[in-house]
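>>> After the sequence you'll find the predicted model.
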Amino acid sequence: MAVACPQCGAPDECVPVPQALADVRLDGGVRALLAPPPQPEPVRVRMHTASIVLFSVAGFFLLSGLVSLLNSTASLDDGNVAYRAGRIVGVFLLPGILTAIGLVVHVKARAKRTWAAEQGLPERQAMWQRHMRVWQAGWLCRRCWVAFFPAGSVRPDAPASAAIPLAHFPSWVMAGVGPVSVPGWPQG
């Protein structure tokens, strides 16, 4: 089956977009315009603000306690053993408690945010697959340097598209996806 360009009518220079990308003669600008839609990336889960604050406060208390302990070594020599032990342990006690609380907050918040981020992943993946089907249905005329969709290439009942300037091809790919419930749309 020869697919003809809607602008010049010649079928000899028309190739599917994925095949056109394999052509080494394409310059970088055209290659970027014909690039497939980007695959959805997993959502990055940020660290919770409360855990950042708790870790920072714990670090501040630990640092100030160590500085205080190093500056007051002379006062530790004249005190009893319990006082010296309490003074040394006290430097690490509050920062340790704050760090433990920060870890608990971090683990709980990360689990909740990861779960929430993964809820939309199947829908984004399905949308990307539909975008890929539309992208793979596109054709390029190397004579006119326009893209187009032949009749029935996107959906069985879809009419042929007009000639699409290459600058508009990515938006046609993204907009060419109908709702999932459109009859005749290949599911999967």
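Sure thing, it's come through. Numbers count the residues shown, from 1 in each chain.
>>> okay, CA-based contacts and neighbour counts for the rest of this
OK.
>>> Give me the three-state assignment for the residue nearest to the spatial centre of the chain.
Most central in the chain under C-alpha atoms, centre = their mean is residue 41, positioned 3.3 Å from the mean C-alpha point. For residue 41, the assignment made with DSSP: H, G, I helix; E, B strand; the rest coil gives coil.
>>> ok, now how distant is it from residue 24?
Separation of residue 41 from residue 24 (C-alpha to C-alpha, to the nearest Å) stands at 28 Å.
>>> Compute the number of surrounding residues for residue 28.
Applying the criterion other C-alpha atoms under 10 Å, we find 10 residues in the vicinity of residue 28.
>>> wait, residue 174
Here the count is done by other C-alpha under 10 Å, and residue 174 has 17 residues near it.
>>> which ones are touching it?
Contact partners of residue 174, counting by C-alpha atoms under 8 Å, 6 or more residues apart in numbering, are 37, 131.
>>> again, only this time at 7 Å
Each residue near residue 174 by C-alpha atoms under 7 Å, 6 or more residues apart in numbering is listed here: residue 131.
>>> Next, find the distance separating it from residue 138.
To residue 138, residue 174 is 12 Å away according to C-alpha to C-alpha.
>>> swap in residue 59?
Applying C-alpha to C-alpha, one obtains 57 Å for the distance of residue 59 from residue 138.
>>> how many other residues sit next to residue 161?
A count of nearby residues for residue 161, using other C-alpha under 10 Å, gives 15.
>>> Comparison target below:
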Amino acid sequence: MSATCPQCAAPDQSVAVSQALADTTQPLSEPMRALLSPPPEPRPAEEGGLSGAAISLSALAAILGVLGVLSLVRDREDLAGYDPAYRVGYLAGPFLLPLILLAIATIVEVVKRGRRQAAPAPSSPEETTRRQLHARVWQAGWLCRRCQVAFFPEASIRPGFPASPAIPVEQFPLWVMTAAERAFGADARAVAD
């Protein structure tokens, strides 16, 4: 199948996007390849457990806490003549930094888990359907090598779907998502909800 570019009206330099990416005789520039590449694969599921930052901060807090206990056990200074605030500071001081580090580690872990829970599950049926719709629209895309624009010929996405205007390559990924929403309306909206 050949398609006519909506900008130059010539079919001789028009090629399917997938074919343009695979063509080794006329390779595309790296920025253009990145913009025309297929929709990304779903993210792999994140592993559970503590983050590296939380583990490191907790380990450092534990080490400093043990050193604080050892310093209090070894140091038997008589604090009777000192102010009560000084005595409290002297006894609690070695544990202040470990407590701060544990609080930071807890905050880091809570934020990480919140992000993990807020992200959609990569293997959910909605994500799979959305990915299939985007891939289907991406497959219908064409590139005019002369004009350096992408386009969708009439009825290439689905029967009766109108042809697109010339699309700057920078806007191609957004057009893929938008065309999926417009072409498959209810299916795409059900996926978004």
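Great, that's in hand. Small disclaimer: the values here were computed from a predicted structure and weren't measured.
>>> who touches the counterpart of the residue nearest to the centre of the first structure in the second structure in this structure?
Here residue 41 of the first structure is matched to residue 43 in the second structure, going by TM-score structural alignment. In this structure, residue 43 of the second structure makes contact with residue 122, judged by C-alpha under 7 Å, 6+ apart.
>>> Would you mind measuring from residue 43 of the second structure to residue 109 of the second structure?
Between residue 43 of the second structure and residue 109 of the second structure the distance, using C-alpha to C-alpha, works out to 20 Å.
>>> and what of residue 68 of the second structure?
The spacing between residue 68 of the second structure and residue 109 of the second structure, counted by C-alpha to C-alpha, is 25 Å.
>>> How about residue 94 of the second structure?
24 Å.
>>> What of residue 17 of the second structure?
Here the distance between residue 17 of the second structure and residue 109 of the second structure works out to 43 Å (C-alpha to C-alpha).
>>> Among these two, which residue is more densely surrounded?
Comparing residue 17 of the second structure with residue 109 by other C-alpha under 10 Å, the one with more neighbours is residue 17, at 22 against 19.
>>> wait, isn't that one in contact with residue 142?
Yes. Look at residue 17 of the second structure against residue 142 with C-alpha atoms under 7 Å: they come within range, at 4.9 Å.
>>> quick one, which of residue 59 and residue 138 of the first structure is more surrounded?
Taking other C-alpha under 10 Å, residue 59 of the first structure and residue 138 do not tie; residue 138 has more neighbours (22 against 16).
>>> Map that one onto the second structure.
For residue 138 of the first structure, the aligned position in the second structure is occupied by residue 141, per TM-score structural alignment.
>>> The closest residue to that match other than its chain neighbours: neighbour count?
If you skip the residues right next to it in sequence, residue 141 of the second structure has residue 152 as its closest partner in space, 5.0 Å away by C-alpha to C-alpha, 6 or more residues apart in numbering. By the measure other C-alpha under 10 Å, the count of residues near residue 152 of the second structure is 29.
>>> Likewise for residue 55 of the first structure?
For residue 55 of the first structure, the count of nearby residues is 20 (other C-alpha under 10 Å).
>>> what's the helix or strand for it?
In this structure, residue 55 of the first structure is located in helix 49-71 according to DSSP states H and E.
>>> Pull out the buried positions in that helix.
If you call a residue buried by 16 or more other C-alpha atoms under 10 Å, then helix 49-71 of the first structure has these buried ones: 51, 52, 54, 55, 56, 57, 58, 59, 61, 62, 65, 69.
>>> Show me the helices in the first structure, by range?
With helices called from DSSP state H, the first structure shows them at 17-21, 28-33, 49-71, 73-77, 81-119, 121-137, 169-175.
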